[in-house]
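J.: Give me coordinates for this.
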Amino acid sequence: MTARRQERYGWRTAIAFFALLTGFLVAARSELAARAATTERVVVNRFSGIAIDGFDPVAYFVQRRAVKGLEDFEAPEGGVVWRFHNEGNRAFFVAHPEIYGPQFGGYDPIDVARGVTFAGNPRFWVISEQRLYLFGHEANRDAFAADPDRFLEQANARWPVLQQDLVQ
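T.: From the prediction side, this is the model:
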């Protein structure tokens, strides 16, 4: 190959690599955007229809940790399917979903206070005044835990408007 052809071939490789990298970043960003731009009233996995990624909402109160629910212990509530670790947790939830279900449908209350809906991660959570809150980021959880009243006042004011834009 001539030096000129080698130079041109090198650019093609660089362009192909750049295009591949760009495609990967666009795909990764769109996946994050799809998770962040959820339009359901309760955060659900868009492929399975399972609420809060299959985590047991009652376990946060009873076991004080995030526990994956089991397929054997499911219950429909609010148009979505919830999973539980055992029959007792399922019974508690069915009797009082307004207590055990995550507030703001599992959306991050910090973002709700800002006027946007961003799906909470079941691994980042806080129980405040006997209510469960899920957060999209660990930093949001820490900020909320430091001053929940400040964020809840704003989130509670904005939630009714945001909720109207979400699919029932």
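J.: okay, CA-based contacts and neighbour counts for the rest of this
T.: Fine.
J.: could you point out which element follows the helix ranked longest in the chain?
T.: Longest helix in the chain, counting residues (DSSP state H): helix 3-36. Per DSSP states H and E, helix 3-36 leads on to helix 59-62 as the next helix or strand towards the C-terminus.
J.: Identify each buried residue in that following helix, please.
T.: By neighbour count on 16 or more other C-alpha atoms under 10 Å, the buried set for helix 59-62 is 59-61.
J.: one more to line up against the first:
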Amino acid sequence: MFPSTSISRTFNGLGRSMSSRLFSSSKLFSSSRLFFSSRLFLAFIFAFALSSCGLIPSQVSSSINAVNVDQSRLAIKGYDPVAYFTEEKPVLGSSQFTAEHMGATYYFSSAEHQSLFQGAPDKYAPQYGGYCAYGVSKEYKFDIDPQAWAVVDDKLYLNLNQTVQKRWLGEKDELIIEANNHWEVIADTPVKK
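T.: Predicted structure coming up:
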């Protein structure tokens, strides 16, 4: 319980008699404690809800900034990531076969590809969240052309366009090492426009 003298100082100018009367009743004191407890509880719920919705990203894997997506959160412009491995070519996926990974939606050309991806999404998802591999090696996040691709050491790499792809292929081993180091730093940063 608060002594009435400390409460009167808190109310600055309300006077000792008013503050004594205000808190003399244990009922009023317990309701004010309940009010402060409920405010604390609501603050906790609000903070939890924000972090659960991804508005306060807690790790790279949960941040949509780490994945190259369009406004509807579609990755690789709708191309099937599994087809790069199984058919060795870009194949446009279908909205009939989808899967979610790291906040992005991936399309697939078949239920089989969808199932393969769901069983091992990190194996089939493009490196660097689907951003241009060459750009990431230079500490930038560039969009990609799904036709500019390579599978190297069982990992999918995408590039900005065919010209950048040719340059990247000429130095891919060094550029992959550079990009791996830079990705840890830039993965969660927003794309500069």
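J.: Could you point out the residues of the second structure onto which the longest helix of the first structure aligns?
T.: Using TM-score structural alignment, none of the residues of the second structure align to helix 3-36 of the first structure.
J.: buried ones in that helix?
T.: 35-36.
J.: Find me the equivalent region of stretch 130-138 of the first structure in the second structure.
T.: With TM-score structural alignment as the criterion, stretch 130-138 of the first structure aligns to 154-162.
J.: Can I get the buried residues of helix 59-62 of the first structure in JSON lines including distance to Gly106 of the first structure?
T.: Listed next are these as JSON lines, based on distance: C-alpha to C-alpha, whole Å:
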{"residue": "Ala59", "distance to Gly106 of the first structure": "15"}
{"residue": "Tyr60", "distance to Gly106 of the first structure": "13"}
{"residue": "Phe61", "distance to Gly106 of the first structure": "15"}
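J.: List just the nearest of those to Phe93 of the first structure.
T.: Within these, the smallest distance to Phe93 of the first structure is 10.2 Å, found for Ala59 (C-alpha to C-alpha).
J.: Counterpart of the closest one over in the second structure?
T.: Checking TM-score structural alignment: Ala59 of the first structure goes with Ala83.
J.: Please report how far its match lies from Gly119 of the second structure.
T.: 15 Å (C-alpha to C-alpha, to the nearest Å).
J.: elements contacting the strand or helix carrying His182 of the second structure?
T.: According to DSSP H and E, His182 of the second structure maps onto helix 172-186. Packed against helix 172-186 of the second structure by the contact rule (3 or more C-alpha pairs under 8 Å, 6 or more residues apart in numbering; DSSP states H and E) you find helix 133-137.
J.: contact partners of the helix it packs on?
T.: For helix 133-137 of the second structure, contacts defined as C-alpha atoms under 8 Å, 6 or more residues apart in numbering pick out 127-128, 141-142, 157-160, 164-165, 168, 175-180, 182-183.
J.: Mean distance between it and the first structure after superposition?
T.: Compared with the first structure after fitting, helix 133-137 of the second structure deviates on average by 0.9 Å (mean C-alpha distance after the TM-score superposition for the first structure).
J.: okay, and that helix goes to which residues in the first structure?
T.: If you align by TM-score structural alignment, helix 133-137 of the second structure falls on residues 109-113 of the first structure.
J.: can you pull the buried residues of that stretch?
T.: Those would be 109-113, for stretch 109-113 of the first structure by 16+ other C-alpha under 10 Å.
J.: now stretch 131-147 of the first structure
T.: Those would be 132-137, 140-141, 144, for stretch 131-147 of the first structure by 16+ other C-alpha under 10 Å.
J.: give the contact list for Val69 of the second structure.
T.: 75-77, 104.
J.: In those residues, find the pair that's most separated.
T.: Lys77 and Ala104 (11.0 Å).
J.: one step back: take the contacts of Val69 of the second structure and write them to TSV, including distance to Ser115 of the second structure and neighbour count.
T.: As requested, those are exported to TSV (distance: C-alpha to C-alpha, whole Å; neighbours: other C-alpha atoms under 10 Å):
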residue	distance to Ser115 of the second structure	neighbour count
Ala75	17	26
Ile76	18	28
Lys77	20	20
Ala104	16	20
